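Colleague: 3D, please:
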Amino acid sequence: MKEVTVGSNEAGQRLDKFLKKYLKEAGSGFLYKMLRKKNITLNGAKADGSEKLAQGDRVCFFLSEETLEKFRGPAPDIASGNLGNQKGNKSERAGKKAFVPRVPVIYEDDNILLLNKPAGLLSQKASPEDYSLNEWLIDYLLEQGEITREGLRTFRPSVCNRLDRNTSGLVVCGKTLAGSQKMSELLRERNVHKFYRLFAAGRAELDGVTDAWLRKDEKNNQVEILPAPPSDSGRAFHIVTGCHPLAYYEGYTYLEVELFTGKSHQIRAHLAALGHPLIGDGKYGDKRINDRFRRQGIRSQMLHAYRIEFPEMDGLFAGLSGRVFTAPEPESFLLLKKEGN
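Modeller: From the prediction side, this is the model:
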C-alpha cells in the first residue's frame, strides 16, 4: 500500500484529476475501476473520483509496486539543477548541450516569482529539446528546495505570461497552485498593467491610445493589422495600444507602450503598421534600417517588458497590493541611448 498526503499544490482539484496526473499512464477506465473496487481510497473510505481534495487528505493505493511504477511512467524531465549562482552555464538536455543564460530574479515570495527574461530565451519550449524559462524555473526551485522531483508529478510551476523569444523583460511565474491561479486570473482579466520600452524607427509622435484589428496567420505565425473589422470570414481581434514617446533621436524614437489588449505580436505589428517598425525586428521591421543598427551591435528586436503594476489585493496576495516592479533595460538599450546623444 502507498499513501500520498495531499499538499497545498494538489488541494482544490477533483480526485480523478489528481489520479490522472499521479498515474499518468493509466486510462480513465482503469482508475474508475480501482476506485469502485476500493483499490484506491480517499481518507480510508470509498470514493468515486468527483470528490474535491483538501490539504491533508490521504489518498491510498492498494496496488503492487510494479503496477504503480508502470502507470506512473518515467520521472518528470528535469534540467541541470545547477543555477544557484545564477550565472550562465551549460545543461545536458535530450542529449544536447544547451546554454542556460543568467535570469535575474526581480521579486520572489511564497507563491510567485518575477523574472527578467533575457532576449533569445523561449518562455515555453517549442520542441522537446528546448531549454526555456519554464525549465529554468523548475531548476531554480529544485535547487532552492522549494519543490521536489516527486511533487512535479502532480503540480508543475510555470510562467503565467509569455514573451516572444527575442523580447526581454518581466515574466510572472507561479511557484504554487494558488500563485499560478491568481496571477493567471489577474493577467486574463487585464487587472495588472504592463508597460514596455522600445526603440522604433523614425520620429514616432504617437502620444495616446490607438486601436486597430489584428488577424493572425497561424500557419506562418505572422499577424496582419487592419484599420477596421475584416469584411470576409477571417477572424480578427480588436487591439488597443497606448504609446508615449520618451525621447527622440536622429532617425529613431524611444517609446513606452502600454498594452490594453494582449495579442500575439501586437506591439511589433501595430507599430510597424503605424509606420514605425521596431529596430531589430526581423519579422515586421525594415531590413535596411535593421542592417544599419546591426553594424552598431544591435542583434535582436528592441522590445523590453519594463514595468508591471499590481492592483489592490488582500489575503494571500496582500504583499503585492498596489506594488510596481521594473526590470532593468538590457545593455542594447543603453547603447542606443548613448549613440543617440
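Colleague: CA only for contacts and neighbour counts going forward, please
Modeller: Will do.
Colleague: and the helices in the stretch 201-341 of the chain?
Modeller: 266-273, 287-294, 331-340 (DSSP state H, counting those that start in this stretch).
Colleague: can you tell me which of these is packed in deepest?
Modeller: Mean neighbour count, computed with mean count of other Cα atoms under 10 Å, is highest for helix 266-273 among the helices of the stretch 201-341 of the chain, reaching a mean of 22.
Colleague: if you count contacts, what does that helix end up packed against?
Modeller: With contacts taken as 3 or more Cα pairs under 8 Å, 6 or more residues apart in numbering; DSSP states H and E, helix 266-273 sits against strand 222-226, strand 237-249.
Colleague: residues in contact with stretch 275-288?
Modeller: Contacting residues not belonging to stretch 275-288 are listed as 198-204, 268-269, 271-272, 289-290, 293-294, 298-303 [Cα atoms under 8 Å, 6 or more residues apart in numbering].
Colleague: hang on, the earlier thing: could the helices and strands packed on helix 266-273 be laid out in JSON lines, adding distance to residue 16?
Modeller: Listed next are the helices and strands packed on helix 266-273 as JSON lines, based on distance: least, Cα to Cα, whole Å:
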{"stretch": "strand 222-226", "distance to residue 16": "39"}
{"stretch": "strand 237-249", "distance to residue 16": "36"}
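Colleague: and of the ones you listed, who's closest to residue 215?
Modeller: The closest of the helices and strands packed on helix 266-273 to residue 215 is strand 222-226. By Cα to Cα, the value is 5.2 Å.
Colleague: give me the angle between that closest one and strand 237-249.
Modeller: 90 degrees (axes from the mean of the first three to the mean of the last three Cα atoms, to 10 degrees).
Colleague: got the angle between strand 222-226 and helix 266-273?
Modeller: Taking the same axes, to 10 degrees, one finds strand 222-226 and helix 266-273 inclined to each other by 50 degrees.
Colleague: ranges for the helices of the stretch 51-200 of the chain?
Modeller: All helices of the stretch 51-200 of the chain, identified by DSSP H, counting those that start in this stretch, fall at 65-72, 133-143, 177-188.
Colleague: so which of these is the most surrounded?
Modeller: Highest mean neighbour count among these (mean count of other Cα under 10 Å): helix 133-143, a mean of 21.
Colleague: thinking again about what came up before, as a markdown table, the helices and strands packed on helix 266-273 with mean neighbour count and distance to residue 284 would be great.
Modeller: Below are these laid out as a markdown table (neighbours: other Cα atoms under 10 Å; distance: least, Cα to Cα, whole Å):
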| stretch | mean neighbour count | distance to residue 284 |
| --- | --- | --- |
| strand 222-226 | 18 | 9 |
| strand 237-249 | 18 | 17 |
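Colleague: those strands: which one's closest to residue 81?
Modeller: So among the helices and strands packed on helix 266-273, strand 222-226 is nearest, using Cα to Cα, at 35.2 Å.
Colleague: and residue 217, how far from residue 239?
Modeller: 16 Å (Cα to Cα, to the nearest Å).
Colleague: please provide the structure for the following sequence as well, for comparison with the first:
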Amino acid sequence: MMIDSDLDDELDAEFPAEAGGFDAEPITLQLNEEHCGQRLDKVVAGLVPQFSRSRLQQWFDEGHILVDGKPAKGKGTAYGDETVVVVPQPAPEDTAYTAEAMDLNIVYEDESIMVINKPAGLVVHPGSGNWSGTLLNGLLHHCPQLVSVPRAGIVHRLDKDTSGLMVVGKTLEAQTDLVRQLAARTVKREYFALVWGTPRDHGTIDSPISRHPKDRIKMAVSNAPLAKPAITHYELLETGELDRRPVSLVQCRLETGRTHQIRVHMQHLGYALVGDTVYGKPHLMPFFHRQALQARRLGLSHPATGEHMEWVVPLADDFAELLERAGIEEPEAV
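Modeller: This next block holds a predicted model:
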C-alpha cells in the first residue's frame, strides 16, 4: 500500500517500507598478481563494490574480513596470492524490523486496531540514530503478524518526547481505512499543551508549514511553494505561573498532521511550549525536561464496524506534576 506523502508529515520515516531481514553469505575473493603491491582495503573495495568503503573499513577494524584465515588490516599490502573472505555484517537499518520485547500501554485492542498510550521518550519508528528500541519494534513483538503490514500498521506518529494516544492498524484493510480517515480529516486528535504566556481564549492557526530554511532539524511557518497546509484549533483552558512567569494550559485540535505542527504553530503565535528545546527559549528550559505536550483524546470510526470510538487518557505523571507546580488543576475528561 502506498501512503500519500502529502497526507500526514507525521508518517515521514527513514526505514525500509517493507519488512525484511539481513541475509548475506560470506564472500570469498582470490587475489592475483594484478593486485600485488596495492592496499588491501582498495583491492577489496574494487572487488565488492556493492558495499561502501566506510562499511568495509568498519568490517576490517572489527575483524570481519579475513586474509588467509586471519583478520587483516585494511592498510596492509596485498601480495597477489591471498584468499580474502568478507563476512558481511548487518547495518543498523538492515534489522530495523526486528521484534523487541517491550511494555506497551495498550488502551484498546481488537482484531483490527490497537490504541496505545505512548510514553515520552519512546521513538515511534526506526530512523537515523534510532534503529532499535522503537515502538515499531515493540509492536512486532506484541503482534508478529504486523510484519506483513507496511510500517507495522503505524499511520501517524508522536514526537519522541510527546506522550499520549496513537492508533495502529493491525491489518492492511484497517490501516488503509485509517489512512483514508486521516486524509479526510475525520480523525479527532486533541492535545494538551502548556505554553509560556497567555494566548487569547481561542483561535485557529491556519498557516502552512515547511522545513526551516536554515535549520534542517526544525520546521517553520512558511509561504514557500512547497509548504503544506496546516491547521490547528486551540482553546485556552487555565492559566498559572512558573517562576513568576505566566503559563497557560491550552487544548489543541489538529486538522492536519504536519511534523511538529502544534509546537511550530504555538511558537509562531509567540507562545512556545514549556520545555521545548527546539522551538522554545533556552533560558526557560530548566522548568521541564521535554516539551509539555500530550495527545489526550483520540476519536475515529472503527475500520471494521464503522462505529465511532473515542479514548481519553489522564496526563502523564510528569506533565501532571508540572501543572501542579504551575497552580493549574488538570481538567476532567468530558
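Colleague: for residue 110 of the first structure, find the nearest of the helices of the stretch 51-200 of the first structure.
Modeller: Among those, if distance is taken as Cα to Cα, the winner is helix 177-188, at 8.4 Å.
Colleague: contacts for that closest one next, please.
Modeller: Counting by Cα under 8 Å, 6+ apart, 8-10, 111-112, 155, 157-158, 160-161, 172-174, 192 sit against helix 177-188 of the first structure.
Colleague: for the aligned residue in the second structure for residue 207 of the first structure, give me its contacts.
Modeller: Residue 207 of the first structure maps onto residue 202 in the second structure when the alignment is built from TM-score structural alignment. Listed by Cα under 8 Å, 6+ apart, the contact partners of residue 202 of the second structure are 233-236.
Colleague: what do you get if the cut-off is 6 Å, keeping everything else the same?
Modeller: 234-236 (Cα atoms under 6 Å, 6 or more residues apart in numbering).
Colleague: which of those are conserved in the first structure?
Modeller: Among the contacts of residue 202 of the second structure, the contacts conserved in the first structure (both residues aligned by TM-score structural alignment, their matches' Cα atoms under 6 Å) are 234-235.
Colleague: residue ranges of the strands in the stretch 51-200 of the second structure, please?
Modeller: 65-67, 70-71, 83-86, 106-109, 113-118, 163-169, 188-196 (DSSP state E, counting those that start in this stretch).
Colleague: and the last one against the first structure, how far off on average?
Modeller: What that stands for is strand 188-196 of the second structure. Superposed on the first structure, strand 188-196 of the second structure shows a mean distance of 0.6 Å to its aligned residues (mean Cα distance after the TM-score superposition for the first structure).
Colleague: which parts of stretch 249-256 of the second structure are buried?
Modeller: Using 16 or more other Cα atoms under 10 Å as the test for burial, stretch 249-256 of the second structure gives 249-256.
Colleague: okay, those in JSON lines with distance to residue 145 of the second structure next?
Modeller: Written out in JSON lines, the entries for these read as follows (distance: Cα to Cα, whole Å):
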{"residue": "249", "distance to residue 145 of the second structure": "40"}
{"residue": "250", "distance to residue 145 of the second structure": "39"}
{"residue": "251", "distance to residue 145 of the second structure": "36"}
{"residue": "252", "distance to residue 145 of the second structure": "34"}
{"residue": "253", "distance to residue 145 of the second structure": "32"}
{"residue": "254", "distance to residue 145 of the second structure": "31"}
{"residue": "255", "distance to residue 145 of the second structure": "31"}
{"residue": "256", "distance to residue 145 of the second structure": "29"}
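Colleague: mind checking which of the helices of the stretch 201-341 of the first structure is nearest residue 90 of the first structure?
Modeller: Closest to residue 90 of the first structure of the helices of the stretch 201-341 of the first structure is helix 331-340 (Cα to Cα; 22.5 Å).
Colleague: whereabouts in the second structure does the closest one align?
Modeller: Helix 331-340 of the first structure maps onto residues 317-326 of the second structure, going by TM-score structural alignment.
Colleague: picking that back up, and which of the buried residues of stretch 249-256 of the second structure is nearest to residue 323 of the second structure?
Modeller: Residue 323 of the second structure lies nearest to residue 249 out of these, by Cα to Cα, at 8.3 Å.
Colleague: now whichever residue in the first structure pairs up with the closest one, nearest residue through space, not along the chain?
Modeller: Counting by TM-score structural alignment, residue 249 of the second structure lines up with residue 254 in the first structure. Counting by Cα to Cα, 6 or more residues apart in numbering, residue 254 of the first structure lies nearest to residue 199, which is 4.7 Å off, once chain neighbours are set aside.
Colleague: what about the one you found, how many neighbours?
Modeller: 28 (other Cα atoms under 10 Å).
Colleague: so who does it touch?
Modeller: Here residue 199 of the first structure is in contact with 253-254, 278-279, 302 (Cα under 6 Å, 6+ apart).
Colleague: now those as CSV including distance to residue 329 of the first structure?
Modeller: Listed next are those as CSV, based on distance: Cα to Cα, whole Å:
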residue, distance to residue 329 of the first structure
253, 16
254, 12
278, 16
279, 15
302, 10
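Colleague: what subset of those residues is buried?
Modeller: 253-254, 278-279, 302.
Colleague: which parts of stretch 210-219 of the first structure are buried?
Modeller: So for stretch 210-219 of the first structure, counting by 16+ other Cα under 10 Å, buried means 211-216.
Colleague: so which of these would you say is closest to residue 340 of the first structure?
Modeller: If you rank those by distance to residue 340 of the first structure using Cα to Cα, residue 211 comes first, at 29.7 Å.
Colleague: count of residues packed around residue 208 of the first structure?
Modeller: Around residue 208 of the first structure there are 12 residues (other Cα under 10 Å).
Colleague: my guess is it meets residue 241, correct?
Modeller: No - taking contacts as Cα atoms under 6 Å, residue 208 of the first structure lies outside contact range of residue 241: 8.5 Å.
Colleague: list the residues that contact both of these two?
Modeller: Counting by Cα under 6 Å, 6+ apart, nothing touches both residue 208 of the first structure and residue 241.
Colleague: how about residue 221 of the first structure, what's its match in the second structure?
Modeller: With TM-score structural alignment as the criterion, residue 221 of the first structure pairs with residue 217.
Colleague: apart from its neighbours in sequence, what residue is nearest its match?
Modeller: The nearest residue in space to residue 217 of the second structure (Cα to Cα, 6+ apart) is residue 211, at 7.9 Å.
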